[in-house]
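1. Sequence and predicted model, in that order:
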Amino acid sequence: MTQPVLAYRWSQSEFVRAWEAKAFDHRVELVEGEIWPVVIGSWHGDTVGQLLALLPRTGVRVTTSTLPTGGSLPDPDCWVRRADADPIGTIGSRLSVWSAADVLLVVEVADETTIQDLNVKARLYGQAGYPAYWVVTHDAIYEHTGPIATGYRTRVEYLPGEHIPVPYTDARIAVDELIAADS
């Protein structure tokens, strides 16, 4: 007879206590009560570097910090908030909580995590009310807009040779410039 598997769901406070106590021996994030490893590699790092170099910075702050979202603590590869925004709270001693109205763009670079980023994280960020979410893959950038309770109303695929509009400015960025060459 097979025994049912009991899954333990971490709370934000449990995760933060473990994180502050340095209980994890590698980078992790909390997504809907589960601890997910943060997968990085050369292509991923090069692509995040491109994003950080190319995203317009006038009147905004581009960051790579954890973005508390609902009961989760995801680590987007970068996200953009209003420069004049103030945190609306804190979690633990070092994590700021931000209003969805101040978060202008969230970006995940998907090397090995494309399915999770296009589904679970899209739902998570949409439910939080973040107006724009990009998933950057080796082949395309997926722009999600129109946040709703189940994720986003719209997902548009931008391919090499096209330009993606930056939602908090009038600028457009060439997809070829954002997708770093495979290392």
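-> Great, that's in hand. Numbers count the residues shown, from 1 in each chain.
2. Every contact and neighbour count from this point should use C-alpha atoms.
-> OK.
3. In the chain, which helix is the longest?
-> Longest helix in the chain by number of residues (criterion: DSSP state H): helix 42-54.
4. Please identify the buried residues of it?
-> 43, 44, 46, 47, 48, 51, 52 (16 or more other C-alpha atoms under 10 Å).
5. Need the nearest residue in space to residue 166, chain neighbours excluded.
-> Closest residue in space to residue 166, ignoring its immediate chain neighbours: residue 172 at 5.6 Å, by C-alpha to C-alpha, 6 or more residues apart in numbering.
6. Same check on residue 83?
-> Residue 83's closest residue in space is residue 60 (C-alpha to C-alpha, 6+ apart), at 4.2 Å.
7. which ones are touching that neighbour?
-> Applying C-alpha atoms under 8 Å, 6 or more residues apart in numbering, one finds that residue 60 lies in contact with 80, 81, 82, 83, 84.
8. want to compare, so here's the second one:
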Amino acid sequence: MSLILAKWTLDDYHRMVASGVLDDRQVELLHGEIVEMPPEGEPHAYFNTDVRDYLIRRLGNRVTVREAKPITLPESASEPEPDLAIVQPLGREYLIHHPYPENIFWLIEFSNSSLIKDTEVKRRIYAQAGIPEYWVVNLKKMELMVYREPFAGDYLSQITLTDGEIRPVGFPDVVISVRRLLD
């Protein structure tokens, strides 16, 4: 006998959130499955806040930097909560909906215990949604993994950096110091 998993739709998930049934759980919806998120350790919390503040200084009011807030990816029945989402500054429109793929410039995850989920599962979900750029800061190796050029459910380009500079695809005029992200 094989097991059949019940998949949740975005509407199902939103009803659960609205009803409060998930209030005491740190979860996100990935491919229709409700997945628990690991607790955030001190290094993760530090880098998340520090990099958020750095990006706000570099990008100013050209973006909104959302920290650990949902994004809605309808095609994959997913509503992940990336550590940082650099999105269009749509203000009060986010009272009606979380950012959709077309609102997202790039996403950043800080990985310690969640490296496999972030580099395998989430990478493919984000690529399938057409997110143009996805960064994973590997906190164990202190390196930046950069994924670009979404195509057919994955990214065509992947580079790993420990030094130098990077220019986000959506903001080629903005120079980001890799060392500043990792130190």
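-> Cool, got the structure. Because the structure is predicted, anything quoted here is derived from the model rather than measured.
9. how about the residue nearest to residue 166 of the first structure, what's its partner in the second structure?
-> Correspondence of residue 172 of the first structure to the second structure, assessed by TM-score structural alignment: residue 175.
10. Was I right to think that match contacts residue 169?
-> No: judged on C-alpha atoms under 8 Å, residue 175 of the second structure makes no contact with residue 169 at a distance of 10.8 Å.
11. Overlap of the contact sets of these two?
-> Joint contacts of residue 175 of the second structure and residue 169 (C-alpha under 8 Å, 6+ apart) do not exist.
12. quick one, what contacts the residue most central in space within the second structure?
-> When C-alpha atoms, centre = their mean is applied to the second structure, the residue found nearest the centroid is residue 82 (3.0 Å). For residue 82 of the second structure, the contacting residues are 67, 68, 69, 70, 71, 107, 108, 109, by C-alpha under 8 Å, 6+ apart.
13. secondary structure class for the closest residue to the fourth one other than its chain neighbours?
-> By that I understand residue 70 of the second structure. With C-alpha to C-alpha, 6+ apart as the criterion, residue 70 of the second structure has its nearest non-adjacent residue at 4.3 Å, and that residue is residue 81. Here residue 81 of the second structure is recorded as coil under DSSP: H, G, I helix; E, B strand; the rest coil.
14. Next, the contact list for the aligned residue in the first structure for residue 64 of the second structure, please.
-> Matched to the first structure by TM-score structural alignment, residue 64 of the second structure sits across from residue 61. Counting by C-alpha under 8 Å, 6+ apart, residue 61 of the first structure touches 80, 81, 82, 83.
15. which of those residues has the most neighbours?
-> Taking other C-alpha atoms under 10 Å to define a neighbour, the member of the contacts of residue 61 of the first structure with the most is residue 81, carrying 23 neighbours.
16. tell me which element that residue is part of?
-> If you go by DSSP states H and E, residue 81 of the first structure is part of strand 78-82.
17. mean shift between that strand and the second structure?
-> With mean C-alpha distance after the TM-score superposition for the first structure, strand 78-82 of the first structure departs from the second structure by a mean of 1.4 Å once superposed.
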